[in-house]
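Visitor: Let me see the structure of the following:
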Amino acid sequence: MTLPAHRAASRRSLFSLRFALGLVCAGATPSQAASLQECLAGLRPGILSSGVSAATFDKATAGLQADPDIFALAQAQPEFKTPIWDYLAGLVDDERVEDGRAQMRKWAQPLSAAQSRYGVDAATIVAVWGVESDFGRSFGKRPIIQSLATLSCGPYRAAYFRTELTAAFKILDHGDIVPEQFVGSWAGAFGHTQFMPSTFLRTAVDFDGDGRRDLINSVPDALGSTAAYLRKGGWTPGVEWGFEVRLPQGYAGPSGRTRKEPIGHWAARGLVKVDGSPLGSGPNAGLLLPAGPNGPAFLVTRNFDAIYSYNAAESYALAIALLSDRLKGRKGPITPWPTNDPGLSRADRRELQALLMRRGYDLDGKADGVIGTKTKRAISDFQAKAGLAPDGRASVSVLAAARGR
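Guide: You can find the predicted model right below:
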């Protein structure tokens, strides 16, 4: 989830410049932009006036320093940088499907209760959990207060992140989460299903009945809160998120998730289900073409939009939707993605990393399936030596070459 790495000194220098410019643009003088502490001192009165106690604010910010990596991470979100077939290959693989089904069995009682109360099916709730944190294996390790403080005093959506920072202080003030466990993503999302602090305050529920809303230590709280969020986001009980369709030859008509039309409208334009059968009936739907008209096509309903609201990226919403289908025993997309070099599952990524390490590449001894900066550099170097385009992608062609050399 990072851009190609710069040298540490250059990154810190770039951060310092952006940090200072961000504060100046927000109305601070150059001297006020000297440190995160000075920025926080300026934010303190407004945060305390929202009801946060001085003791909570002061304890959480004492000696706090900015995170120099935050803005590079903000500019490298995979939902917008990664080809859809690579993105889905790592998120909707056989391993995650097997893990998800195991979690559905383990947590059948709270999932059934959540479905009964909010109308969101268990497979969709678990799919969100799987995509967001790999079923609790990957919460993120960045201190939430540090991340949000850095973003609140920088050039990237500072006003939004100041609202989230205030919400984070309120969570600490209330005691739902202890400071030592309040860690998560670079953007401030945390817990099993990665809620932003303001979303937590609005939507999180105490689903296990212990008097606390704890998305870090309580799986039932996380599952119930996710169902509550989706319902508030427009989820309609009993309605499918959508389904794959086949376009007529040379289709050049309208498309777009938000352009909802009656099913009959799409049938009249020549669309059929992917197996060739008629579309039948159903709620209004939009035509989603995540890779253009030559790749898989989907008619998506308002329930897809409810999933989309969780992270505002169509690739993300499609990953959850397709994973939920797989958890129900359905197949993935039938139409192939328009590429002759597909992406790799996490198991294949781990194999590729292991093969690269055997060839002497420094990956810190980790074959974890995460394609970070070192792995991308190693892949690129190996591709060049193998006569492949050195694009750093973990793809079928790279794995085949690594196996055969």
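Visitor: CA atoms for contacts and neighbours, from now on please.
Guide: Will do.
Visitor: any idea where the strands of this protein begin and end?
Guide: Under the criterion DSSP state E, strands of the chain are mapped to 142-143, 183-184, 242-246, 256-261, 272-273, 285-288, 297-300.
Visitor: contacting residues around the fourth one?
Guide: Read that as strand 256-261. Contacts with strand 256-261, where a contact means Cα atoms under 8 Å, 6 or more residues apart in numbering, come from 284-289, 300-301, 305.
Visitor: Kindly report the same for the last one.
Guide: Contacts of strand 297-300 with the rest of the structure, by Cα under 8 Å, 6+ apart, involve 241-247, 257, 285-290.
Visitor: Quick one: residues contacting the spatially most central residue of the chain.
Guide: Of all residues in the chain, the one closest to the mean position by Cα atoms, centre = their mean is Glu132, 5.6 Å from it. Contacts of Glu132 were listed using Cα under 8 Å, 6+ apart, and they are 192-194.
Visitor: What of Gly242?
Guide: Shown here is Gly242, whose contacts under the criterion Cα under 8 Å, 6+ apart are 285, 298-301, 303-304.
Visitor: and of those residues, the nearest to Glu38?
Guide: For the contacts of Gly242, the residue nearest Glu38 by Cα to Cα is Phe304; the value is 43.2 Å.
Visitor: can you put the contacts of Gly242 in TSV and add distance to Ser53?
Guide: Listed next are the contacts of Gly242 as TSV, based on distance: Cα to Cα, whole Å:
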residue	distance to Ser53
Ala285	47
Phe298	49
Leu299	49
Val300	45
Thr301	44
Asn303	39
Phe304	40
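Visitor: List only buried entries from the residues you listed.
Guide: Among the contacts of Gly242, those classed as buried by 16 or more other Cα atoms under 10 Å are 285, 298-301, 303-304.
Visitor: if we take those residues, which one ends up nearest to Ala33?
Guide: Checking these against Ala33 by Cα to Cα gives Phe304 as the nearest, at 42.6 Å.
Visitor: to compare against the first, here's another:
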Amino acid sequence: MLLVCRFAQRPYLRRRHMQRASAIRQSWLGSVIMALLLSFLAAAPASADAGFQRWIADFESVAASNGVSRNVYRAAFKGVTSPDPDVIEKARYQPEFRSTVWDYLDNRVNDEQVAKGRQMAAKYKDWLDRIEKRFGVDRNILLAIWSMETNYGAILARDDVMKNLPRSLATLAYLDKRRAKFARQQLIAALKIVQAGHIAPGDLTSSWAGAMGHTQFIPTSYLAYAADIDGDGHPNIWGSIPDALATAANLLRKNGWQTGKTWGYEVEVPSQYRGKLERDNRSLSQWQGLGFSRPNGSGFAYPSDRANLVRLAGDSGPAFLMSKNFFVLKNYNNSDKYALAVGLLADQIAGYHGLYRDWPRGYTPLSTNERYELQKHLASRGLYDGKIDGKIGDGSKSAIMALQGRAGLAQDGNASKALLDFLRRN
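Guide: Below you'll find the model as predicted:
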């Protein structure tokens, strides 16, 4: 209640609040209109689309101004006449924002994926030896990424998943305002890959969002990190598993991967700890001095290394001290759940123990509408100035922690029903 009263006492805060509320309504209305448009287009037959064809024709000059030959451009778009309705549908959904952390992990870190990872470790041992020697990245991390991205390459054979890349990115550029700039940039980069002779136009496939090959690189990242470890002159992440794994290793190395060190540790949190989630950065020896310990009783390697406390399910789930390599993994996919899944799967492929503490599986996550409502409450209190999109990312978590700190609650950053009820009451 005190938080609301502060707005009543200050006219300029009331004006800011009204402006923010107006912006929220406009954002919501725009989202509804776009959703209706995309739903209509997704349901429409994939016949020739004159507007889409004009877009392709107009973009040819943009590609040419960026060094792409017209012959390459026309070869890439041969036979493409309409947007891909499946891409339109998938553009509205991102699993990192909709599943609980335990559902996400259960689908990706399981006995089947561990067994496959060990099989691949044996099959590609010689190549993994070379990759580790050249890039300094642990082989099990690379195998886990390969599993996460394409199920060790199995997804590449699925026509319902793999798309014609030029058509997919052109669809996003043409219809998805939020992703249009990204799609145009990636399309030009992809055409440059074709022009360099690394892939034939007819073989240029990707996910709906333009991620390519065994380790799912977007085109600009391919141009930055692609590695040719098999020595054929082409970094072939589509057909050469060694090249794909080496490319993933190169990305991690160039973003600061620390050779020989772990991504993090599961820990037991002392009951008296009241620090801020993910903002309290200390050395491992300092954490140990505060009473943090590993469930198996072993100590921390490299006690002078710094680590952040991360609790993805609040006080009710496992807690982790995450070292630098965890945050390097987020350069691959900027999701805590993704980086955690890679780390846990890599550990189990290597033969280490899984989690000691289970997740709060009886917990009911917020619905999409409830996440929207939560963000609106946080924004109305001046704690959140990001997009009202129902996605609980870093900005929303920081706002939640700020609210919890003001209210004297445990600062776990968890978007729970209890927190939403608190906001409704206050």
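Visitor: Do you know the score for how well these two fit?
Guide: These two chains, once laid on top of each other, score a TM-score of 0.74 by TM-score structural alignment, normalised by the length of the first structure; 318 aligned residues with a Cα RMSD of 2.3 Å.
Visitor: circling back: tell me how far the equivalent of the residue nearest to the centre of the first structure over in the second structure lies from Glu89 of the second structure.
Guide: Aligned counterpart of Glu132 of the first structure in the second structure: Glu149 (TM-score structural alignment). Between Glu149 of the second structure and Glu89 of the second structure the distance, using Cα to Cα, to the nearest Å, works out to 20 Å.
Visitor: Ok, Val72 of the second structure next?
Guide: Distance, Val72 of the second structure to Glu89 of the second structure, by Cα to Cα: 29 Å.
Visitor: got it, and His214 of the second structure?
Guide: Separation of His214 of the second structure from Glu89 of the second structure (Cα to Cα): 23 Å.
Visitor: What of Phe135 of the second structure?
Guide: In this view, Phe135 of the second structure and Glu89 of the second structure are 38 Å apart by Cα to Cα.
Visitor: Compare the two (neighbour count), which wins?
Guide: More neighbours surround Phe135 than the other of Phe135 of the second structure and Glu89, with 19 against 16 (other Cα atoms under 10 Å).
Visitor: Hmm, that one is touching Leu251, no?
Guide: No: the pair formed by Phe135 of the second structure and Leu251 falls short of the contact definition of Cα atoms under 8 Å, at 9.5 Å.
Visitor: Let me know the closest of the contacts of Glu132 of the first structure to Ala41 of the first structure.
Guide: Gln194 (28.3 Å).
Visitor: Quick one: map that closest one onto the second structure.
Guide: With TM-score structural alignment as the criterion, Gln194 of the first structure pairs with Gln216.
Visitor: again with Arg231 of the first structure
Guide: The equivalent of Arg231 of the first structure in the second structure is Arg253 (alignment by TM-score structural alignment).
Visitor: likewise Gly264 of the first structure?
Guide: Matched to the second structure by TM-score structural alignment, Gly264 of the first structure sits across from Ser285.
Visitor: contacting residues around its match?
Guide: If you count contacts by Cα under 8 Å, 6+ apart, then Ser285 of the second structure has 300, 303-304 around it.
Visitor: which of those residues count as buried?
Guide: When neighbours are counted using 16+ other Cα under 10 Å, these contain these buried positions: Phe300.
Visitor: Out of the contacts of Ser285 of the second structure, list just those in helices.
Guide: Cross-referencing these with the helices (criterion: DSSP state H) gives no overlap at all.
Visitor: ok, so of the contacts of Ser285 of the second structure, who is nearest Ser207 of the second structure?
Guide: Relative to Ser207 of the second structure, the closest of the contacts of Ser285 of the second structure is Phe300; by Cα to Cα it sits at 39.3 Å.
Visitor: ok, the closest one - contacts?
Guide: Remark: with contacts taken as Cα under 8 Å, 6+ apart, Phe300 of the second structure is in contact with 284-285, 294.
Visitor: Need these in a markdown table (columns: distance to Leu37 of the second structure).
Guide: Written out in a markdown table, the entries for the contacts of Phe300 of the second structure read as follows (distance: Cα to Cα, whole Å):
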| residue | distance to Leu37 of the second structure |
| --- | --- |
| Leu284 | 51 |
| Ser285 | 55 |
| Arg294 | 51 |
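Visitor: Name the nearest of the residues you listed relative to Asp126 of the second structure.
Guide: The shortest separation between Asp126 of the second structure and any of the contacts of Phe300 of the second structure is 33.8 Å, and it belongs to Arg294 (by Cα to Cα).
Visitor: my read: that closest one touches Tyr265, true?
Guide: Yes: at 7.2 Å, Arg294 of the second structure and Tyr265 qualify as touching, with contact defined as Cα under 8 Å.
Visitor: Now which residue in the second structure aligns to Glu38 of the first structure?
Guide: Residue pairing (TM-score structural alignment): Glu38 of the first structure is matched to Arg54 of the second structure.
Visitor: just Thr61 of the first structure next, same as before
Guide: Structural alignment places Thr61 of the first structure opposite Phe77 in the second structure (criterion: TM-score structural alignment).
Visitor: Which residue, other than its chain neighbours, is closest to Pro338 of the first structure?
Guide: In space, Pro338 of the first structure comes closest to Gly295 once its chain neighbours are excluded; the distance is 5.4 Å by Cα to Cα, 6 or more residues apart in numbering.
Visitor: Equivalent analysis for His234 of the second structure, please.
Guide: His234 of the second structure's closest residue in space is His198 (Cα to Cα, 6+ apart), at 5.4 Å.
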